[in-house]
Each structure stands twice: as C-alpha cells, then as structure tokens.
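1. Below: sequence and its predicted model.
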Amino acid sequence: MGRLTFSINLTLDGCVDHQEGIADDETHAFFTRLMDEHGAMLWGRVTYEMMEHYWPAVARGEVEGAPPAVREWAVKLQAKPKYVVSATRKDFPWAHSHLVAGGDDLRAGIQALKDATPAGVLLGSGKLATALDRLDLIDEYQLLVHPRIAGHGPTLYQGGLPATRRLTLVSAKPLRCGAVAMHFRRVG
C-alpha cells in the first residue's frame, strides 16, 4: 500500500495562497523531486482547474520565458497520473487525469488509490487535505514554509480538525531563498 503525502507551500502564518510563496528554481526543484518520488498526484477540483490550462501550455513550450525548472516540472506533471476529487465535474481532459468520486465514497476512493499506487500519492490541495485528514488518510506531510507573513487567508486547515494531529519530524532543510522544507510523519 502506498502512502498519501500532503505537500503545500505556506507562509509562517499558515497562508496557502499560491501567490504568496517564493517561486524560484530551487522551490520548483523541490516540488519536482517530490513528484518524482510519488506515483500519482491528487487534487481537489478547484486546484485542478487552477492548473489545467497553464501547466500543459508550459509543457508544450507555449509559455514564453518559462525557466528550465518550471518547464521540467510541467513536462513531468504532464506525464504523471493525476487524480481529481469532485462531486460536480466528470470530465478531465488534461492528459492522464482521472476522477475520484467525492461525497460518501471519498474514504473508499482514496484508500483504493493508495492501495493501487505503491510509490505513493502526492496531495496538493489545502481544502481536500482537511477533508482527508478528518478521515485519517494522510500519512506524511512535506511542507515548504516560506519566510513571509501574509496577513490573509486562505489558511491551512482553516476548516479545523476534530483533534490535534501528532507528528514526528523526519527532516528539515533550509533553502537558499529562506524557505524551509519540512517533512513530517504521523505518529500512531
């Protein structure tokens, strides 16, 4: 059975607005390495829709001025299996995209995806992470904490959890830009 790893950019005050992180070659390399280490990507519908028009264009070389690290991420993402949780959308035309039904079957759908993906699944949606953490499905957390205080939301776990999650630190690595890559595993 593969593990489900939640990974996201966040500021010191917990903001997960994708525009608040530092997007440089080193941070893109961090996420490319994470993607390489996992067998599939998992997003909620909103995150998928935010990405589905931009990243395929970068992969095709249609975005002028995309740095090499960004292009590398896009090309690898294009080829990676992508799973999307949605209760409202059924068609996902981006290459290698598949539906995971939301709603009552969410636990079973995600558990089946984990079971079918020995290399693990990389989750990259904040709201979906809250829902999956409530179901005790997240095994690891790979957070890229940026040296910024955004002062606004959305914030990580804004919807709350029923109980505190105990984690153990696996590693912490500072990047040149001042962000810290932190890897945690759930305890128990």
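-> Cool, the structure landed.

2. Could you use CA atoms for every contact and neighbour count after this?
-> OK.

3. what's in contact with the helix or strand hosting Met41?
-> Using DSSP states H and E, the element containing Met41 is strand 40-44. Contacts of strand 40-44 with the rest of the structure, by CA atoms under 8 Å, 6 or more residues apart in numbering, involve 35, 80-86, 117, 119-125, 127-128.

4. try it again with 7 Å
-> 80-86, 120-125, 128 (CA atoms under 7 Å, 6 or more residues apart in numbering).

5. and the comparison structure, right after this:
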Amino acid sequence: MRTISVTMFVTLDGVVQGLGRPDEDTRGGFEHGGWGAKYNDEIMGAEMAAGMGEPGDMLFGRRTWADFHRAWGTATDGNPFSTHMNAATKYVASTTLPDVDAWQNSILLPGDAAESVAELKATPGNNLAIIGSAALVRSLHAAALIDRYTLLIHPLTLGTGTRLFDGAAPLTEFELTRSVTTATGVIIAHYSRR
C-alpha cells in the first residue's frame, strides 16, 4: 500500500491560498498573492530538495495541476525542481478535466476524488506526494487517507483567503516527527498519523 504525504505552505491563521505570486489564485477577491516569496531561504530549499530526493509520484487536484503545468511543465532551465516535476508520474483527481495529456506522465483520476485516490493508494507502487491542492487535501483528510503532513508555517497572518481546513476537520491525531526553523522564521513541521 502506498502512503500519501502532503506539503502545505500555510500562514499562522491557516491560509494556504496564493503563496507563490500575485496572480496565482485570486478567487474570492484574494489580494495577498505572493505572500510566501520573502520567506524562502537556504534552509527551506534544503528541506524541499530532501523531499524531492525521495522516490515517489505526485497527486494533484485540477487547479494545482494546471498551475504547476504552466510553471514547470515547459521549463527547460535545468532547475532540479523542474526536472523532478516533469519526470514524476502525476495523478490528477478531477471531475471536470477531459484529459491530462498536456503534461507528460500525467494520469487522470476521474470521479469522486476520495474513492479514486483510495483505489490508487491500495495498489502497489511509489508513495504519493501532494503539494498544495487544498480542496483535495481536505477531502482526502476527511476520508482518513493522509498519512503525513509537512507544514511550512509562515510567521504572518492574512485575515482572508482559503484555509487549509475551512470548517470542521474530523478528529485525527498526528505525531510531530521532526521540525526545522528557517532563518526567516518559518517552522517546517513534519507530522505522521498516529
């Protein structure tokens, strides 16, 4: 059985929307896009590179897959993250995409996300990693399918924006297995399901 690990960049008030750039995700009139850029440093880079060093496949929701495809899918810059993203098998949970042929090594998981991901998780193969895809993470968390979280907790509040858990999340206990603090004050906390 595969495991599912989630990496989420989150503010102190739980916002996960629009980390990378101003135009990344403006749904709901969100005006704080790009809030995470000034917190990047060598420690964070090393932590993210360590995660990329582990063999595994990627799991995406529709919006994040499309955004990552635009950012990384055509990159030929030699960036190790670009190379990793393009080489990885990318499973895309979506009820609206007709296909995912636009980005190499992408496989569509149609229908109910929790059901299709549960079926995938039960098959032999590489472990699955999710970066972003908050709606997908919420549905998989509710179905008890998430095994590990890596939360990059940024030292700011935004007051508005999509949160990791909007509304109630089911009672689930996790154990802190490791943590690192960056020079910019980001706490990188690694949790495993108890």
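-> Great, that's in hand. Note that the structure is a prediction, hence the values are computed from the model and not measured.

6. just to revisit the earlier point, out of the contacts of strand 40-44 of structure 1, which two sit at the greatest distance?
-> Ser86 and Gly120 (20.4 Å; CA to CA).

7. Tell me which of the contacts of strand 40-44 of structure 1 fall in helices.
-> Leu128 (DSSP state H).

8. For the residue nearest the centre of structure 1, give me its contacts.
-> Geometric centre of structure 1, nearest residue: Gly124, 1.5 Å, by CA atoms, centre = their mean. Contacts of Gly124 of structure 1 were listed using CA under 7 Å, 6+ apart, and they are Phe6, Ser7, Ile8, Leu42, Trp43.

9. So which of these is the closest to Ala179 of structure 1?
-> Ala179 of structure 1 has its nearest neighbour among the contacts of Gly124 of structure 1 in Ile8, at 12.2 Å by CA to CA.

10. any idea what that closest one aligns with in structure 2?
-> In structure 2, the residue paired with Ile8 of structure 1 is Met8, using TM-score structural alignment.

11. Okay, and that match sits in which element?
-> Going by DSSP H and E, Met8 of structure 2 is part of strand 4-11.

12. Neighbours of Ser97 of structure 1, how many?
-> 21 (other CA atoms under 10 Å).

13. What residue in structure 2 is paired with it?
-> Checking TM-score structural alignment: Ser97 of structure 1 goes with Ser106.

14. Which residue, neighbours along the chain excluded, lies closest to its match?
-> Using CA to CA, 6 or more residues apart in numbering and skipping residues adjacent in sequence, the residue nearest Ser106 of structure 2 is Lys90, 4.5 Å away.

15. and the one you found, how many residues sit next to it?
-> 24.

16. what's the spacing between it and Gly34 of structure 2?
-> 25 Å (CA to CA, to the nearest Å).

17. how far is the strand holding Met41 of structure 1 from where the chain is centred?
-> Relative to its chain's centre, strand 40-44 of structure 1 lies at 7 Å (CA atoms, centre = their mean, to the nearest Å).

18. so that strand aligns onto which residues of structure 2?
-> Going by TM-score structural alignment, strand 40-44 of structure 1 lines up with residues 57-61 of structure 2.

19. average distance between the matching stretch and structure 1?
-> Compared with structure 1 after fitting, stretch 57-61 of structure 2 has a mean deviation of 0.6 Å; criterion: mean CA distance after the TM-score superposition for structure 1.

20. so when I look at Gly178 of structure 1, I'm seeing a strand, right?
-> No: according to DSSP: H, G, I helix; E, B strand; the rest coil, Gly178 of structure 1 belongs to no strand; its state is coil.

21. thought it was touching Pro147?
-> Yes: between Gly178 of structure 1 and Pro147 there is a contact at 5.9 Å, judged by CA atoms under 7 Å.

22. What residues sit buried inside stretch 57-75 of structure 2?
-> Residues 57-66, 68-69, 72-73 are the ones in stretch 57-75 of structure 2 that count as buried (16 or more other CA atoms under 10 Å).

23. If you could redo that for stretch 151-162 of structure 1, that was the one I meant.
-> Neighbour-count burial for stretch 151-162 of structure 1 [16+ other CA under 10 Å]: Pro154, Thr155, Leu156, Tyr157.

24. Would you mind finding the match for the first one in structure 2?
-> With the correspondence set by TM-score structural alignment, Pro154 of structure 1 lines up against Thr162 in structure 2.

25. how about the strands in structure 2?
-> Using DSSP state E, the strands of structure 2 run over residues 4-11, 57-61, 90-93, 106-109, 128-131, 148-154, 174-181, 187-193.

26. What's the average distance for the fourth one when superposed on structure 1?
-> For strand 106-109 of structure 2, the mean distance to aligned residues of structure 1 following superposition is 0.8 Å (mean CA distance after the TM-score superposition for structure 1).

27. Cool, thanks, talk later.
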